[in-house]
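Asker: Sequence first, predicted model second:
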Amino acid sequence: MARVYHIVDGDTMYVAVGETYPELYDVRVLGLSAPECIKKQVRVEDGVWMWVCSGDEEFYGLASLQGAVGLAAGQRVRISCDDSNGSPLPPGSWCKQDDFGRYLAYLQLEDGKDFATEMAWRGFGMSYTWFKSSKRAAICAAEYDAIDHDRGMWGAGTVAQVIAKMNEHTQYWYNTSHDRDCDKALGK
């Protein structure tokens, strides 16, 4: 088990692993893309300096952080991850890292819910199809449900209108592969 130590934005956080001398790991939540935000350094628990979202870089960036904080701040979580083919790894395996050195991992909350799926269901993020994911179908289904019910960012307009408020990178991957990859995962 680990504990959420500090939430940077809607899809990135530090988790503390261990009880007596916990080690901090920078985790990029696998399968989720949350809107980007402007970050600044702040002093957190134990006087450590860390980055935190301070405003919107993309539409709903700060709201996504607030959603993540409300959902997971301080919680005990179970960490799991996939191999490079998107298949679950055995418990205790080391997760792969992205280009920024963040561990790509899923976080199971104390109530048993998957963090990425819950964030997508609440409209605080979307299924990130850039990396393979064993939970893609669940995250995509949660996102589509949020869209259908105008939850979170999806209440601000059509999918096209919401995605148009994101940066070029997000618009590119969403418009070129998101729906295709989600539909494939959902068997459509």
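Answerer: Alright, I've got the coordinates.

Asker: From now on I want contacts and neighbour counts done on CA atoms only, so please keep to that.
Answerer: OK.

Asker: residues making contact with stretch 17-28?
Answerer: 1-3, 5, 11-16, 101-105 (CA atoms under 8 Å, 6 or more residues apart in numbering).

Asker: Below is an additional structure, to be compared with the one above:
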Amino acid sequence: MNIFLKEKKIIFGSLLVLFVGVLVWTHFSNDITNKQANTDNIQNKQVDSKDSKKDASGSGAVSNTNLNPNSESKPEPIFYPIDRVVDGDTVAVNMSGDAMLVRIIGIDSPEVDSDYTEQECFGAEASAKLKELLTDKTVRMEYDTNQGMLDKYGRLLAYLFLEDGTNVGGYMIDNGYAREYTFDSLYMYQKEFRDAEHVAREQKLGLWAPDACAKQNEIK
């Protein structure tokens, strides 16, 4: 009887140890599985993060550069050859093979002798200066919405600029070969031209010089 009880206790104890062992192993296995899953999640997140950074600094950056409006090239300005100089404020510009008369906005120079006008004081000098400035040159034309496209004689109305940025009308006033001229309404460079004439008058340049004209010292 005692032997039977001892054997039963041994068997029960063995089963208890086995049961506890199974529980411990199951818990340990689950813990390892969870840790591995967490590790995999962390690694996946790190990979995703690296891929995102790569996209941001790689192909994404190229797209951003392409979409940057500042990276788009601006259209090149068009420069036209000078066909001839008519007088100190009018030229003919070669536009696609046609010589188009252009009246420079905002200036008035003395007239030269022609079929339509009589020679005025300092007219020849003004015409010669404009020829000197524009011979073998090209110009960019800038229009003014306040002045319209054509004058009553059918001439284009525009400001002229050399390739170095020189404002042709401003140059003529600066050096005393033309005066500021407002026809009917305000124009874009009116203040600059008026200021330039004021300086030329004070410095007695060109047509403003006391001895510029023997009989006439004023532009009509």
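Answerer: Alright, I've got the coordinates. No experiment lies behind these values; they were computed from the predicted model shown.

Asker: Any idea what the TM-score comes out to?
Answerer: The TM-score (TM-score structural alignment, normalised by the length of structure 1) is 0.67; 138 aligned residues with a CA RMSD of 2.2 Å.

Asker: Now which residue in structure 1 aligns to residue 108 of structure 2?
Answerer: Residue 108 of structure 2 maps onto residue 33 of structure 1 when the alignment is built from TM-score structural alignment.

Asker: show me what contacts residue 13 of structure 1?
Answerer: Neighbouring residues of residue 13 of structure 1 by CA under 8 Å, 6+ apart: 4-7, 26-29.

Asker: Now intersect those with the helices, please.
Answerer: Among these, no residue falls in helices (DSSP state H).

Asker: Filter the residues you listed down to the ones in strands?
Answerer: When DSSP state E defines the strands, the subset of those inside them is 4-7, 26-29.

Asker: Quick one: the helices in structure 2, in order.
Answerer: Using DSSP H, helices in structure 2 cover 2-57, 59-67, 123-134, 168-174, 190-202.

Asker: So which of those helices is the most surrounded?
Answerer: helix 168-174 (a mean of 24; mean count of other CA atoms under 10 Å).

Asker: State the span of structure 1 onto which it is aligned.
Answerer: Counting by TM-score structural alignment, helix 168-174 of structure 2 lines up with residues 115-121 of structure 1.

Asker: Could you list the residues in contact with the matching stretch?
Answerer: Counting by CA under 8 Å, 6+ apart, 11, 29-32, 67-68, 71-72, 106-109, 125-127, 138-140, 142-146, 151 sit against stretch 115-121 of structure 1.

Asker: 6 Å - rerun?
Answerer: Under the contact criterion CA atoms under 6 Å, 6 or more residues apart in numbering, stretch 115-121 of structure 1 has outside partners 32, 107-108, 125-126, 139, 142-143, 146.

Asker: Kindly present the residues you listed as TSV, with separate columns for distance to residue 97 of structure 1.
Answerer: Shown next, in TSV, are those (distance: CA to CA, whole Å):
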residue	distance to residue 97 of structure 1
32	15
107	15
108	19
125	21
126	20
139	21
142	25
143	25
146	29
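
Asker: Now check structure 2 for the residue matching residue 142 of structure 1.
Answerer: By TM-score structural alignment, residue 142 of structure 1 lines up with residue 196.
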